[in-house]
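Trainee: model this:
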Amino acid sequence: MNELLVDRKDDGVVLITLNRTDMRNAMTDTMTAEWRAVMAELRDDRQARCLVVTGAGSAFSSGGDLSWIGERGTEAVPRLRDRMLAFYRTWLAITELEIPTIAAVNGPAVGAGLCVALACDLVYAADDAKLLAPFTSLGLHPGMAATYLLPKRAGARLAAEMLLTGRTVSGREASDKGLVNQSFPKNHLMSETEAIARKIAQNAHCHAPHQSSPQPRPSRPGSRADVGIPGSARDHGLRRHDRGPDRPSGKAHAQIHRLLII
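Mentor: Just a heads-up that it's a prediction; the model follows:
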């Protein structure tokens, strides 16, 4: 069974469905590996114009599959940290795509699952969807860039309340408070979201010319860069690697490093 369903439509819209309904679409090792592969494919897909991510069944995602933490209780902290960093970077790779990205939050979006939704450029939710970040109540440091994405979307006060208390926010309240772009009745969520995605894809009406030799690619029409949208979490330092003279240093580098630490 594929834990990610990928539907490439003729109009350039790509629909990814998290498909592990027996675990409420928890982000398992298998799903994470499939996500990594799909993100790599989409980076080079010149036909893709917009990406929509949603969940199968009644949930968007219940977050990371934490079962392995108990199984690895005797493992050294540095190895556990490296594993978590790899997990975060794999899922946050959605911020590296050139095409606009949309989350359709059809049901509960919990912890890391909520963060992946918030990492998209646009977020739409069912009115009765439940959004929560219960890291602290589970004895975990808020990971998956939660301490960046939540205040970026909805401001510091709501972010602090959600992170410190773990309280649940409905899709309707999330829309009222700016955590998501808009909420819809659950039965209308996908049709409304797909209509928005089609509009975005239609705006990207031109194809960049094919290049036979490796060269820096121009931004594709309708991409983030083409319409002036920053690359979300990526451009704010959630991706840390050696970049020669542009590599952040000093205080900025320390801040980036802290965002990635669990």
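Trainee: please count neighbours and contacts with C-alpha atoms only from this point.
Mentor: OK.
Trainee: count of neighbours near residue 259?
Mentor: 18 (other CA atoms under 10 Å).
Trainee: what's the helix or strand for it?
Mentor: helix 250-260 (DSSP states H and E).
Trainee: buried residues in that helix?
Mentor: Buried residues in helix 250-260, defined by neighbour count with 16 or more other CA atoms under 10 Å: 256, 259-260.
Trainee: correct me, but residue 4 touches residue 18?
Mentor: Yes. Taking contacts as CA atoms under 8 Å, residue 4 lies within contact range of residue 18: 5.0 Å.
Trainee: between the two, which has more neighbouring residues?
Mentor: Between residue 4 and residue 18, counted using other CA under 10 Å, residue 18 has the larger neighbour count: 25 against 21.
Trainee: count of neighbours near residue 227?
Mentor: Close neighbours of residue 227, defined as other CA under 10 Å, add up to 12.
Trainee: from residue 200, how far out is it?
Mentor: Using CA to CA, to the nearest Å, residue 227 is found at 11 Å from residue 200.
Trainee: can you check residue 51 too?
Mentor: Distance, residue 51 to residue 200, using CA to CA: 10 Å.
Trainee: what residues of the helix or strand hosting residue 36 count as buried?
Mentor: In the assignment (DSSP H and E), residue 36 maps to helix 29-43. For helix 29-43, burial by neighbour count (16+ other CA under 10 Å) applies to 31-36, 39, 42.
Trainee: which strand or helix spans residue 226?
Mentor: Per DSSP H and E: helix 224-227 holds residue 226.
Trainee: after that helix comes which helix or strand?
Mentor: Assigned by DSSP H and E, the successor of helix 224-227 is helix 232-233.
Trainee: what packs against that following helix?
Mentor: Judged by 3 or more CA pairs under 8 Å, 6 or more residues apart in numbering; DSSP states H and E, helix 232-233 is in contact with no other helix or strand.
Trainee: compute the number of surrounding residues for residue 160.
Mentor: The local packing of residue 160 (other CA under 10 Å) involves 14 other residues.
Trainee: second chain to compare with the first, below:
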Amino acid sequence: MVYWEHGGRDLKAPLAMEAAFSDAHTDDERRIRALIAENNAQRATKLEQELFKQRTRLADAERILESKATKAATENKRIASDKIDAAVRRLADLKRMTLKDADSRIYPGWYAPVMIVQDGRRVVVPMRYRCRLPGWTEQMEREKPGTYNARRDNLRRVWGKLFGYNHGIMVVTRFYENVNRNGKNVVLQFDPTPPQQMVVACLWSRTPIPGEPDLWSFAAITDEPPPEVAAAGHDRCIVPIKPENVDAWLNPDPSDLTSLYAILDDRERPYYEHRMAA
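Mentor: Okay, the predicted model is just below:
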């Protein structure tokens, strides 16, 4: 649906989500596969143009440095080299057939599969991982870019038009967080022990945009962290709900928020091992 509506325009999505359509069996799946291929061709063209631009920048900087070491030329050489390496890696990823663990990772602003209930049926919808709240404009969203997390203590106030109405779940095997270590930002990877799939509680929104496809977007609910996450330096944590509570979560009753809070409280509580993210 998202690929149809966007007509193959560049969408940020994990490679693993797109790879699911490589073995297409139905006409709909083949159409999505074709749109993904079109999207990837556009990405490759942009990356090749970026490579040409940065290689030219690098050559110019090196030519200047041959006669005189300047700060500007040194910086241009460093930046161009970094951007060349990044573009080469991304081009290789577009051609790579074997998936890696990192291919399932999502970032704020990327699309990810979210399960919701529509017309009494469970469906999976690709949604952007940063929620545009009801009534918000694009400008308002830019001013408050942190809405990929829905804090549990703000569910009634900030998220009141979605909490009790638009509930979803996302299945993950780990999560990542930015942590300050000695004045520097580092990214930590948190893995549940023992390894397991976690059903993360989410809220979602569908925003009509005149002249464009509707924007489907979501946020993961977060709460105070367990001791091991707090000790690692982070103050929030996703909320993995129990499988037996999934149906009640996906079919919320806005007149009984107490029961919904009880689902969030009666969560899975694995121990999270952490390490530096690759």
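Trainee: quick one: TM-score?
Mentor: After superposition, the two chains reach a TM-score of 0.26 (TM-score structural alignment, normalised by the length of the first structure), with 112 aligned residues with a CA RMSD of 5.9 Å.
Trainee: thinking again about what came up before, okay, and the common contacts of residue 4 and residue 18 of the first structure?
Mentor: residue 31 (CA atoms under 8 Å, 6 or more residues apart in numbering).
Trainee: setting aside sequence neighbours, what's the nearest residue to residue 190 of the first structure?
Mentor: residue 104 (6.9 Å; CA to CA, 6 or more residues apart in numbering).
Trainee: okay, the buried residues of helix 250-260 of the first structure in JSON lines with distance to residue 70 of the first structure next?
Mentor: JSON lines is the format used below for those (distance: CA to CA, whole Å):
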{"residue": "256", "distance to residue 70 of the first structure": "28"}
{"residue": "259", "distance to residue 70 of the first structure": "24"}
{"residue": "260", "distance to residue 70 of the first structure": "22"}
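Trainee: what's the closest of the residues you listed to residue 182 of the first structure?
Mentor: Proximity of these to residue 182 of the first structure (CA to CA) peaks at residue 259, which lies at 27.4 Å.
Trainee: my guess is the closest one contacts residue 88, does it?
Mentor: No. With contact defined as CA under 8 Å, residue 259 of the first structure does not reach residue 88; the gap is 10.8 Å.
Trainee: how many neighbours does residue 87 of the first structure have?
Mentor: Residue 87 of the first structure, neighbours per other CA under 10 Å, totals 19.
Trainee: how about residue 83 of the first structure?
Mentor: 11.
Trainee: again with residue 89 of the second structure
Mentor: There are 12 residues near residue 89 of the second structure, going by other CA under 10 Å.
Trainee: ok, and for the host helix or strand of it, which residues are buried?
Mentor: Applying DSSP H and E as the criterion places residue 89 of the second structure in helix 71-95. Across helix 71-95 of the second structure, burial judged by 16+ other CA under 10 Å covers 73-74, 76-77, 80-81, 83-84, 87, 91.
Trainee: what's the very next helix or strand once past it packed up against?
Mentor: Going down the chain from helix 71-95 of the second structure, the next helix or strand is strand 111-118, by DSSP H and E. Counting contacts by 3+ CA pairs under 8 Å, 6+ apart, strand 111-118 of the second structure is packed against strand 121-129, strand 167-172.
Trainee: can you redo these as TSV with distance to residue 231 of the second structure and mean neighbour count?
Mentor: TSV is the format used below for these (distance: least, CA to CA, whole Å; neighbours: other CA atoms under 10 Å):
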stretch	distance to residue 231 of the second structure	mean neighbour count
strand 121-129	26	18
strand 167-172	22	21
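Trainee: those into JSON lines, with extra columns for distance to residue 43 of the second structure?
Mentor: Below are those laid out as JSON lines (distance: least, CA to CA, whole Å):
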{"stretch": "strand 121-129", "distance to residue 43 of the second structure": "19"}
{"stretch": "strand 167-172", "distance to residue 43 of the second structure": "27"}
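Trainee: what's the closest of those to residue 208 of the second structure?
Mentor: strand 121-129 (13.8 Å).
Trainee: okay, the angle between the closest one and strand 111-118?
Mentor: On the basis of axes from the mean of the first three to the mean of the last three CA atoms, to 10 degrees, strand 121-129 of the second structure is oriented at 150 degrees to strand 111-118.
Trainee: could you figure out how far strand 121-129 of the second structure is turned away from strand 167-172?
Mentor: Using the same axes, to 10 degrees: strand 121-129 of the second structure against strand 167-172 is 70 degrees.
Trainee: and the next helix or strand past the helix or strand harbouring residue 79 of the first structure?
Mentor: Per DSSP H and E: residue 79 of the first structure is located in helix 77-91. Next along the chain after helix 77-91 of the first structure, taking DSSP H and E as the criterion, comes strand 101-105.
Trainee: buried residues in that next one?
Mentor: In strand 101-105 of the first structure, counting by 16+ other CA under 10 Å, buried: 101-105.
Trainee: quick check: closest non-adjacent residue to residue 200 of the second structure.
Mentor: Looking at residue 200 of the second structure with CA to CA, 6+ apart, the closest residue is residue 240, at 4.4 Å.
Trainee: more crowded one of residue 51 and residue 200 of the first structure?
Mentor: Remark: of residue 51 of the first structure and residue 200, residue 51 carries more neighbours, 26 against 21, as counted by other CA under 10 Å.
Trainee: isn't that one right up against residue 104?
Mentor: No. Applying CA under 8 Å as the test, residue 51 of the first structure and residue 104 come out as separate, 10.5 Å apart.
Trainee: remind me which helix or strand the residue nearest to residue 105 of the first structure when sequence neighbours are not counted belongs to.
Mentor: Of all residues not flanking residue 105 of the first structure in the chain, residue 125 sits nearest, at 4.4 Å (CA to CA, 6+ apart). Residue 125 of the first structure is part of strand 122-126 when elements are defined by DSSP H and E.
Trainee: all set, thanks.
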